[in-house]
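Asks: Please find the sequence and the predicted model below.
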Amino acid sequence: MVHFVGAGSGAADLITVRGHGLLKEADIIIYAGSLVNPELLEVKKTDCEVHNSATMTLEEVMEVMIRGEAEGKLIVRLHTGDPCLYGAIREQMDLLDEKNIAYEVCPGVSSFCGAASALNLEYTLPDVSQSVIITRMAGRTPVPEKEEIASFAAHQATMVIFLSTGMLKQLSEQLIAGGYDKDTPAAIVYKATWKDEKKFICTVDTLAQTAVENNITKTALIIVGDVIAHSNYRRSELYNPTFSTEFRPASV
């Protein structure tokens, strides 16, 4: 059995209980290099075989999995955050399907959740934004034309942008071209929930300048939207005394 495990957003104690248990039981761990906190490996068995996938190709990763399965070993493929976001897991699953090797996914806390916690942020404030767009700039991996940043910016929803720290000038240009005002609040969160986490509040127009001034070149999430200012939002009806629910009648 191959277990795809989400390592969580950074801090070692933010992995799920199930994920932690699988790491302790694993005979083979293939982990995503510098993106995964190495403290997570401290719970492994003394005879556990460990591979850093940062130095491996897909084919090399599969060779380890196929061999491990043939030897009856428990294999953990440890991905950053939650594997479903930019984890490149589908291609691994398809190859495992071809070999009739069983697998399952153990979800994790995504870094976009970790970034919100770093900023004490609620992404979905009533009357401000009720949607979160998770996306990235086009780089070596292209983005479909219909999913360009500028087209998403027209919605004025909260945006969380992965894998784009090295293109912040272009990102700002696309956000503004799509409809965000240049003074729209923005944030850069570097290594959310790690011990060396850094966070900076700026505007859409000053994203690149803020990153340069603070020497942020990678491993950061960009958040854009008025929820960062957390002002002028409407109170939730769920806890409003004038609002009835299935569990509580209105009291005013």
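Replies: Thanks, I have it.

Asks: all contacts plus neighbour counts: C-alpha atoms, from now on.
Replies: OK.

Asks: Distance check, the closest residue to Lys191 other than its chain neighbours against Thr219.
Replies: Closest residue to Lys191 apart from its sequence neighbours, by CA to CA, 6 or more residues apart in numbering: Glu197 at 4.9 Å. Taking CA to CA, to the nearest Å as the measure, Glu197 falls 10 Å from Thr219.

Asks: Gln170 now?
Replies: 18 Å.

Asks: Equivalent analysis for Arg67, please.
Replies: 32 Å.

Asks: show me what contacts Ala220?
Replies: Going by CA atoms under 8 Å, 6 or more residues apart in numbering, Ala220 touches Phe162, Leu163, Thr165, Ile188, Val189, Tyr190, Lys191, Ala192.

Asks: mind checking how far the residue nearest to Lys191 is from Pro83?
Replies: 21 Å.

Asks: anything in contact with each of Glu197 and Thr219?
Replies: The contact lists of Glu197 and Thr219 share Tyr190, Lys191, where a contact means CA under 8 Å, 6+ apart.

Asks: Now do the strands in this structure.
Replies: Taking DSSP state E as the test, the strands found in the chain are 2-6, 28-31, 49-52, 75-79, 103-106, 132-136, 158-162, 185-190, 198-203, 220-224.

Asks: Could you provide these in CSV, with additional columns for distance to Phe112?
Replies: Formatted as CSV, those follow (distance: least, CA to CA, whole Å):
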stretch, distance to Phe112
strand 2-6, 13
strand 28-31, 20
strand 49-52, 24
strand 75-79, 15
strand 103-106, 18
strand 132-136, 9
strand 158-162, 7
strand 185-190, 9
strand 198-203, 13
strand 220-224, 7
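
Asks: In addition, the following structure is provided for comparison:
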Amino acid sequence: MWIVGAGPGAPDLLTLRAARLIERADVLVWTDSLINPQIAALAPESCERIRTSSLTLEEVMDVVVERARAGLRVVRLHDGDPCLYGALAEQLHRLREAGLEAEVVPGLSAYQATAAALHQELTIPGLVQTIVLSRAGGRTGVPEREALPRLAALRASLCLYLSARHVEEVQEQLLAHYPADTPVAIAYRVSWPDEWITVVPLSAMARVSLERQLIRTTLYVVSPALAAPQQARSLLYSSGHRHLFRGGVPEPD
């Protein structure tokens, strides 16, 4: 069986491997609350399609194990990338307990699709070189060492998933470390037909989110890179930088 990332929404942002597996599936177990139905429609007419929005993980895995043991080609289809907030570890553990192996197929994540839609790089030489993927604590919680104020202190490119319901608290915590005019990209259903993306100052992050009534399928990208000076230059591509493939031995970092 296969655990496959469907990407952020647009069918043409699937990887080739993901598309081929879906097109050959006997059983498609898919996250219908978050995945574009056009992607599920790529499966053959004979494919059994099982929606998971109303199922617990145990119920999902019971179905997956039963169909896989019957020798069927089972594709467990996740939104985005299954390695990111996809309960992947739990699913693989249950499969191993059942004596089954799975191939994991990565998918494009929403933070990548958002940066591309904005024509923005999130790592700018001399300004920011780190991308942090995280979330507000909420009901699930996060380890104390990963609490949002600790991450915000880095002032890196911070991509926050699953955080729209807590946006007022998130903004307050971020303002303790980032300047109020730090750009924040608010991306709702990125790459879907009804995609909505805007960039606002951090001080307006909560207000705009509440005005748009955003509570799910929303990503925040908080980054000084979104207002980077146009003259920022990568050392790697500079004419004065020698390395193994251009002009000699690579210089030490």
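Replies: Okay, I see it. Just so it is clear, the model here is predicted, and its values are computed rather than measured.

Asks: if we can go back for a sec, Gln170 and Thr219 of structure 1: who's more crowded?
Replies: When neighbours are counted by other CA atoms under 10 Å, Thr219 comes out ahead of the other of Gln170 of structure 1 and Thr219, with 16 against 13.

Asks: what distance separates the longest helix along structure 1 from the centre of its chain?
Replies: If you go by DSSP state H, structure 1 has its longest helix at helix 58-70. Offset of helix 58-70 of structure 1 from its chain centre (CA atoms, centre = their mean, to the nearest Å): 26 Å.

Asks: and if you look at stretch 172-180 of structure 2?
Replies: Distance, centroid of stretch 172-180 of structure 2 to centroid of chain: 23 Å (CA atoms, centre = their mean).

Asks: That stretch: which residues count as buried?
Replies: Buried positions in stretch 172-180 of structure 2, judged by neighbour count with 16 or more other CA atoms under 10 Å: Gln173, Leu174, Leu175, Tyr178.

Asks: and of those, the nearest to Leu16 of structure 2?
Replies: Leu174 (38.1 Å; CA to CA).

Asks: Please look at that closest one and Ala152 and confirm they touch.
Replies: Yes: counting by CA atoms under 8 Å, Ala152 is a contact partner of Leu174 of structure 2 at 5.8 Å.

Asks: For the aligned partner of Ile35 of structure 2 in structure 1, grab the count of nearby residues.
Replies: In structure 1, Ile35 of structure 2 lines up with Val36, judged by TM-score structural alignment. Neighbour count of Val36 of structure 1, defined by other CA under 10 Å: 22.

Asks: hmm, back to that, more neighbours: which of Glu197 and Pro83 of structure 1?
Replies: Pro83 (24 against 15).

Asks: which residue ranges form the helices in structure 1?
Replies: 17-25, 58-70, 90-98, 111-118, 149-153, 168-178, 207-213.

Asks: okay, the shortest one sits on what stretch of structure 2?
Replies: Aligned by TM-score structural alignment, helix 149-153 of structure 1 corresponds to residues 148-152 of structure 2.

Asks: Average offset of the matching stretch relative to structure 1?
Replies: Comparing stretch 148-152 of structure 2 with its match in structure 1 after superposition yields a mean distance of 0.7 Å (mean CA distance after the TM-score superposition for structure 1).

Asks: related to what we said a few turns ago, list the contacts of the match of Ile35 of structure 2.
Replies: Ala7, Gly10, Leu78, His79, Thr80.

Asks: overlap between those residues and structure 2?
Replies: Mapped onto structure 2 and checked by both residues aligned by TM-score structural alignment, their matches' CA atoms under 8 Å, the contacts of Val36 of structure 1 keep the contacts Ala7, Gly10, His79, Thr80.

Asks: Would you quantify the distance from the second one to Tyr190 of structure 1?
Replies: It refers to Gly10 of structure 1. For Gly10 of structure 1, the distance to Tyr190 of structure 1 - CA to CA - is 11 Å.

Asks: what does Asp13 of structure 1 give?
Replies: 18 Å.

Asks: In terms of neighbours, single out the busier of those two.
Replies: With other CA under 10 Å as the criterion, Asp13 of structure 1 and Tyr190 differ in neighbour count, and Tyr190 comes out ahead with 23 against 14.

Asks: What residue in structure 2 is paired with the more buried one?
Replies: For Tyr190 of structure 1, the residue aligned by TM-score structural alignment is Tyr188.

Asks: Please name the nearest non-neighbouring residue to that match.
Replies: Thr218 (4.4 Å).
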